[in-house]
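Q: Kindly return the folded structure for what I paste below:
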Amino acid sequence: MHFGASMFLTDYSMTPAALAKALEERGFESLWAPEHSHIPLSRKSPWPGGGELPKQYYDVMDPFVTLTAAAAATTKLKIGTGVCLVNQRDPIQTAKLVASIDQVSGGRFLFGIGVGWNAEEMENHGTAFTSRAKLVRERIEAMKAIWTQSKPEYHGEFVTFDPMMTWPKPVQKPHPPVIVGGAFPHGARRAVRYGDGWIPLAGRPGQHGDVFEVVPKFRAMLAEAGRDDAACPVSIFNAPEDLDTLKRYRELGIVRVATSLPAAKEDQVLPILDRWAALIRQVG
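A: Okay, here's the model as predicted:
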């Protein structure tokens, strides 16, 4: 089981380079960067975490920029979007971003994606909330064509383009893993249909079932679809700092757990990382 960490990287947090170095030195496998382009002031969409929306959601920097800085400062650490809001990004340009960051990192990019929860935010990008899931699926399908074909084309309801020439192609073949975020059962269904992994959250209020209950159900969905567990492994975000729970995740066959770090400087973050480094050694 691998260990990762996520942070809303801002102008008042640790820099992505400093955080990446600290993670790599302590045996972490990956750094994950979330994204929000902006938060509309209307605040009609409730935050799924419950309560007031944390300030870091307004302030987070672009993940492709911060993760490039993280990759340049490390040699082994994987870098991932946790998650990229594909429903708010042009698929042709995003395909080039993904391929480019996979190239400059030497094949270390993990493409975590989601469909989003903030209706007003995505509507500002021209995306209808009700059809966002189908839009994301088409955009991912289109990007896979761009990454794997010399003259890709795609024709769907929301995404359509004729044959084109576009490079670079990713280092990872056929492409960086598309790891789908989202709760059970809807996020799980999307992962089964077109993902190379699934990312449920641990411990969020309103989750559709506990991780230990839904992971077996997810694997049953994979089997029903004729897919192998190894082709679509489970990563857990927001993992608790608890040895017994982490060991249970390992026994459940979870491929990766990631802790959520505060958007803060070294004096707050490094002690947390040191505690996690001890847990990594204990879990083995």
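
Q: can we go C-alpha only for contacts and neighbour counts from here?
A: Fine.

Q: Name the nearest residue to residue 227, sequence neighbours excluded.
A: By the measure of CA to CA, 6 or more residues apart in numbering, the closest residue to residue 227 outside its immediate chain neighbours is residue 192, 7.8 Å from it.

Q: Name the helix or strand for the one you found, please.
A: Secondary structure from DSSP states H and E places residue 192 in helix 186-194.

Q: To check against the first, give me the structure of this:
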Amino acid sequence: MRLGLHALGIGTGARREVIDAVAVAAEDNGFATLWSGEHVVMADRSHSRYPYADDGRIAVPAAADWLDPMIGLSFAAAATHTIGIATGVLLLPEHNPVLVAKQAATLDRLSGGRLTLGVGVGWSREEFAALGVPFERRGRRTAEYVAAMRALWREDIASFAGEFVGFEAVRVNPKPVRDRRIPVVLGGNSDGALRRVAAWADGWYGFNLDGVDEVAERTGVLRELCREAGRDPDELRLAVALREPGPGDGAALAKLGIDELVLVETPPEDPDAAADWATALARRCP
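A: Just a heads-up that it's a prediction; the model follows:
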């Protein structure tokens, strides 16, 4: 069972000196991946329901610093050598997919092939409105954007004709390091999200799940959806974050076929405390 760390990009984790210290400490303590999420804008008064909390409200204050994950992770990659980096998640339908393909391939190249692109369809109507992007049909838009990006990564001269994006005979360089592919994992815990994972994603990032039992139920649904789609579920990369992870959870999740347990934590304000903090985290969930 690998351990991931979702701690960078927000609040204290948005400070350069903390990013450097936490990234190095996580690598030294054997963490597999550094995850960083995204919101382009936050609304002081949101009427949209946050899907990962029982009360429907996101815990991050609207006024908190929230880094662009591509830029923040580039600093984490520069401070380290081997640890993976992952967006967890980038709200893909809010972006131009040609530009994201370029940015992701650039970060993958500069990090030596360490990038996993975690994407999500989004939940905040206010955020989509601020960006001028339709909230409706965002799931279909996301699937098409991923297909377009894969074409740009794969082909020297790429063309794509879709409902939401199209281009003819264009070059986007550099190419990703690993066989011109970047793993694309999809976030979301709903049946709809799992159906998208089964249809076209390279993996799943389940977020803020309520313990091993919920993980077992959700992965059971995912495996059935994979069978219906004609895919082998064992080919997917499965990463989950629990609300309250504890001793023994790692072993239990491994039996369910989970590849990575992601710990969601706020890093210490003092960069000098990062090493001891990361060591304690690594020992929490054997």
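
Q: And the TM-score between them?
A: Here the TM-score for the pair of chains, by TM-score structural alignment, normalised by the length of the first structure, is 0.90; 278 aligned residues with a CA RMSD of 2.2 Å.

Q: re earlier: mind listing what's buried in the helix holding residue 192 of the first structure?
A: Buried positions in helix 186-194 of the first structure, judged by neighbour count with 16 or more other CA atoms under 10 Å: 187-192.

Q: how about the residue nearest to residue 227 of the first structure, what's its match in the second structure?
A: Correspondence of residue 192 of the first structure to the second structure, assessed by TM-score structural alignment: residue 198.

Q: isn't that match right up against residue 221?
A: No: contact status for residue 198 of the second structure versus residue 221: not in contact, 10.1 Å apart, counting by CA atoms under 8 Å.

Q: which residues do those two both contact?
A: Taking CA atoms under 8 Å, 6 or more residues apart in numbering as the contact rule, residue 198 of the second structure and residue 221 touch no residue in common.

Q: what residue of the first structure takes the place of residue 157 of the second structure?
A: Under the alignment (TM-score structural alignment), residue 157 of the second structure pairs with residue 151 of the first structure.

Q: So that match: helix, strand or coil?
A: Three-state secondary structure (criterion: DSSP: H, G, I helix; E, B strand; the rest coil) places residue 151 of the first structure in coil.

Q: OK, contacts around residue 137 of the first structure?
A: Residues touching residue 137 of the first structure, when contacts are defined by CA under 8 Å, 6+ apart, comprise 190, 194.

Q: and the nearest residue to residue 9 of the second structure once chain neighbours are set aside, how far is that from residue 220 of the second structure?
A: Here the nearest residue to residue 9 of the second structure in space, its sequence neighbours aside, is residue 67; by CA to CA, 6+ apart that works out to 4.9 Å. Spatial separation of residue 67 of the second structure from residue 220 of the second structure under the definition CA to CA, to the nearest Å is 34 Å.

Q: Compare those two (neighbour count), which wins?
A: More neighbours sit around residue 67 than around the other of residue 67 of the second structure and residue 220, counting by other CA atoms under 10 Å; the figures are 21 against 13.

Q: ok, the counterpart of that one in the first structure - contacts?
A: When the first structure is aligned by TM-score structural alignment, residue 67 of the second structure is paired with residue 61. Applying CA under 8 Å, 6+ apart to residue 61 of the first structure gives the contacts 8-11, 35.

Q: For those residues, which pairs are in contact in the second structure too?
A: Retained in the second structure: 9-10, 35, out of the contacts of residue 61 of the first structure (criterion both residues aligned by TM-score structural alignment, their matches' CA atoms under 8 Å).

Q: so the corresponding residue of the second structure for residue 140 of the first structure is in which element?
A: Taking TM-score structural alignment for the superposition, residue 140 of the first structure sits opposite residue 146 in the second structure. Using DSSP H and E, residue 146 of the second structure maps to helix 138-154.

Q: could you give the angle of that helix to helix 191-200?
A: An angle of 30 degrees separates the directions of helix 138-154 of the second structure and helix 191-200 when computed by axes from the mean of the first three to the mean of the last three CA atoms, to 10 degrees.

Q: In helix 138-154 of the second structure, which residues are buried?
A: The neighbour-count check on helix 138-154 of the second structure (16+ other CA under 10 Å) flags 138-139, 141-146, 148-154 as buried.

Q: and if you look at stretch 185-193 of the second structure?
A: For stretch 185-193 of the second structure, a neighbour-count test (16+ other CA under 10 Å) marks 185-189, 193 as buried.
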